[in-house]
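**Q** Below is the structure, and that's it, no one-letter string:
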């Protein structure tokens, strides 16, 4: 029978450091000289094996985005932003092309409601040996109101969100990297943290390689609606066109 569930090792999970609530916890990513199992270092950017591989039947890596513990993606210089995303995408696609995994997921947690445990900016690239995440992906989840489109990159607000409410999408061909892809992603993160109609402290970024396209989905995180948890029913808010207009007014 095909496996559709990730298995979480709780014995490892309880050992993971956490500093969103536990402010006394030292940040392990700041102690750069103590990091082990490094895969590649590019100045302040580091890719290394995850010291706490809580997912079974998976190869887990962590991408430390910067040496500034208090930085955040929406504040990065354009130079660092492009350097980081190209670095991450290269390793993600190389792991995918290796043939060692059924699929490879690439994602980012930011903030106390994002599902992450450490506030230091980082992403994760995880090779899954027996699960293909693309089985849960469809084109509908990337459809939306177009906010901007330039140089072959589309930026949209989902009209058929995957989980519900507000999801911001970026889309480009997988043939070459386009700077607008990351710049739209940065705008999405900045809007969520600084201009969202409800106070927002957290978001996720999910990357997808699907049908010769690279997609990213930036999702503000709040307490998840029970209708989705209990029944898998995404909700679509009635103010999407207002929000689309606000984003265009603020950034374009």
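**A** Yes, it's here. Everything numeric here is computed off the predicted structure, so don't read it as measured data.
**Q** drop to CA atoms for contacts and neighbour counts, all remaining ones
**A** Noted.
**Q** and residue 122, what does it touch?
**A** 62, 63, 64, 65, 66, 108, 109 (CA atoms under 8 Å, 6 or more residues apart in numbering).
**Q** Out of those, the closest to residue 146 would be?
**A** Set against residue 146, the nearest of the contacts of residue 122 by CA to CA is residue 108 (23.4 Å).
**Q** Need the contacts of residue 122 in TSV (columns: secondary structure, neighbour count and distance to residue 3).
**A** Shown next, in TSV, are the contacts of residue 122 (DSSP: H, G, I helix; E, B strand; the rest coil; neighbours: other CA atoms under 10 Å; distance: CA to CA, whole Å):
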residue	secondary structure	neighbour count	distance to residue 3
62	strand	21	24
63	strand	26	27
64	strand	23	30
65	coil	28	32
66	coil	23	35
108	strand	20	24
109	strand	23	25
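**Q** Farthest pair within those?
**A** 66 and 109 (14.6 Å).
**Q** Quick check: residue 107 touching residue 206?
**A** Yes - counting by CA atoms under 8 Å, residue 107 touches residue 206, with 4.5 Å between them.
**Q** OK, contacts around the most centrally placed residue in the chain?
**A** Nearest residue to the geometric centre of the chain (CA atoms, centre = their mean): residue 205, 2.3 Å. Residues near residue 205 by CA under 8 Å, 6+ apart: 107, 108, 109, 216, 217, 218, 219.
**Q** Let me know the closest of those residues to residue 178.
**A** Once CA to CA is applied, the member of those that ends up nearest residue 178 is residue 216, at 12.8 Å.
**Q** secondary structure class for the closest one?
**A** The three-state label given to residue 216 by DSSP: H, G, I helix; E, B strand; the rest coil is strand.
**Q** how many neighbours does it have?
**A** By other CA atoms under 10 Å, 23 other residues sit near residue 216.
**Q** doesn't residue 207 make contact with it?
**A** Yes - proximity of residue 216 to residue 207 meets the contact threshold set by CA under 8 Å, at 4.4 Å.
**Q** Now do stretch 27-34: distance from first to last residue.
**A** 11 Å (CA to CA, to the nearest Å).
**Q** Residues contacting that stretch, please?
**A** Under the contact criterion CA under 8 Å, 6+ apart, stretch 27-34 has outside partners 19, 35, 64, 67, 68, 69, 118, 120.
**Q** this is the comparison structure:
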């Protein structure tokens, strides 16, 4: 079967903490004194083994972005944002180089529509000993109308979206600047959460990281209810406003 089919342990899933729906529930990432299996720290950024390993056969990790529970990437200083992305990329590369995994996924869920369960800003890395890497993405989904370029890094609006609306991509060529990657991600998240939809505010997003040869890609995806055309039939929508989005982001952030 030409798909990636992995086993999910629902018994472990039932025990996971959640405070997006139940906002009064305790935040496990704020309780730093009781965190276990910490692998690395950089100031208040913490990289650790995920306590709730719901994907059978895989190793799951968490990158807690800092001590502030109610902040997020748009609020970070440029220096803080670069530290967070730099540490994530470092451990992603380390896991890939370990020889233990066929591939390692690196992504962020934020908000109730993103698939996440914890409000506290964090990213996740998942190492799969067996996975068909060629099925994870098509490089065409990471290309698009160029918004800005800097230091070997391109920022664009997807004109071949993975799902549909407002997908922003960052492409880092071999030797490109990780600081520029972080800066463009921060712009993308700020735009998604504050300007993307004037009629229905965006409260959730994902960031997905990909690699191919020496290139790194990142996709910032605003999240709403996912189109049934995509879920049921794998139909991708190409909105008619991608040029307008590119122009708006240039005007807001790069003039």
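**A** On my side now, so go ahead. Quick caveat: nothing in here was measured; it's all calculated off a predicted structure.
**Q** Which secondary structure state does the residue nearest to the centre of structure 1 sit in?
**A** Strictly by three-state DSSP, residue 205 of structure 1 counts as strand.
**Q** So what does it match up with in structure 2?
**A** Using TM-score structural alignment as the criterion, the counterpart of residue 205 of structure 1 in structure 2 is residue 207.
**Q** Which of the helices or strands spans residue 250 of structure 2?
**A** helix 242-253 (DSSP states H and E).
**Q** Can you give me the buried ones in that helix?
**A** Within helix 242-253 of structure 2, the residues that qualify as buried are 242, 243, 245, 246, 247, 248, 249, counting by 16 or more other CA atoms under 10 Å.
**Q** what range in structure 1 does it sit on?
**A** Helix 242-253 of structure 2 covers residues 240-251 of structure 1 once aligned (TM-score structural alignment).
**Q** how about residue 18 of structure 1, what does it touch?
**A** Contacts of residue 18 of structure 1 by CA under 8 Å, 6+ apart are 25, 117, 118.
**Q** Please tell me how far the residue nearest to the centre of structure 1 sits from residue 114 of structure 1.
**A** From residue 205 of structure 1 over to residue 114 of structure 1 (counting by CA to CA), the distance is 10 Å.
**Q** Of residue 107 and residue 206 of structure 1, give the one with the bigger neighbour count.
**A** residue 107 (19 against 16).
**Q** OK, contacts around residue 69 of structure 2?
**A** Contacts of residue 69 of structure 2 by CA under 8 Å, 6+ apart are 30, 119, 120, 121.
**Q** wait, doesn't the last one sit right on residue 72?
**A** Just to be clear, that refers to residue 121 of structure 2. Yes - using CA under 8 Å as the test, residue 121 of structure 2 is close enough to residue 72 to be in contact (5.9 Å).
**Q** What about the spatially closest residue to residue 241 of structure 1 that is not a sequence neighbour, how many residues nearby?
**A** In this structure, residue 241 of structure 1 finds its nearest non-sequential neighbour in residue 145, 7.6 Å apart by CA to CA, 6 or more residues apart in numbering. Residue 145 of structure 1 sits with 18 neighbouring residues when counted by other CA under 10 Å.
**Q** contacting residues around residue 145 of structure 1?
**A** Contacts of residue 145 of structure 1 (CA under 8 Å, 6+ apart): 156, 157, 158, 159, 241, 244.
**Q** Please apply the same query to residue 206 of structure 1.
**A** By CA under 8 Å, 6+ apart, the neighbours of residue 206 of structure 1 are 106, 107, 108, 216, 217, 218.
**Q** Nearest to residue 252 of structure 1 among those?
**A** For the contacts of residue 206 of structure 1, the nearest to residue 252 of structure 1 is residue 218 (18.3 Å; CA to CA).
**Q** What does the closest one correspond to in structure 2?
**A** Checking TM-score structural alignment: residue 218 of structure 1 goes with residue 220.
**Q** And the strands in structure 2, which stretches?
**A** Applying DSSP state E to structure 2 gives strands spanning 38-42, 45-49, 59-64, 103-110, 122-128, 144-150, 153-158, 168-172, 205-212, 215-222.
**Q** Mind putting the ones you listed into TSV with distance to residue 10 of structure 2?
**A** Shown next, in TSV, are the strands of structure 2 (distance: least, CA to CA, whole Å):
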stretch	distance to residue 10 of structure 2
strand 38-42	25
strand 45-49	19
strand 59-64	15
strand 103-110	19
strand 122-128	17
strand 144-150	38
strand 153-158	35
strand 168-172	33
strand 205-212	23
strand 215-222	27
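**Q** Please identify the deepest-packed of those.
**A** The highest mean neighbour count among the strands of structure 2, using mean count of other CA atoms under 10 Å, belongs to strand 168-172: a mean of 28.
**Q** Mean deviation, that one versus structure 1?
**A** Per the superposition on structure 1, strand 168-172 of structure 2 and its aligned residues are separated by 0.5 Å on average (mean CA distance after the TM-score superposition for structure 1).
**Q** quick check: angle from that strand to strand 205-212?
**A** Orientation check (axes from the mean of the first three to the mean of the last three CA atoms, to 10 degrees): strand 168-172 of structure 2 against strand 205-212 gives 30 degrees.
**Q** I'd like to know which elements strand 168-172 of structure 2 is packed against.
**A** Strand 168-172 of structure 2 sits against strand 153-158, helix 178-194, strand 215-222, with contacts defined as 3 or more CA pairs under 8 Å, 6 or more residues apart in numbering; DSSP states H and E.
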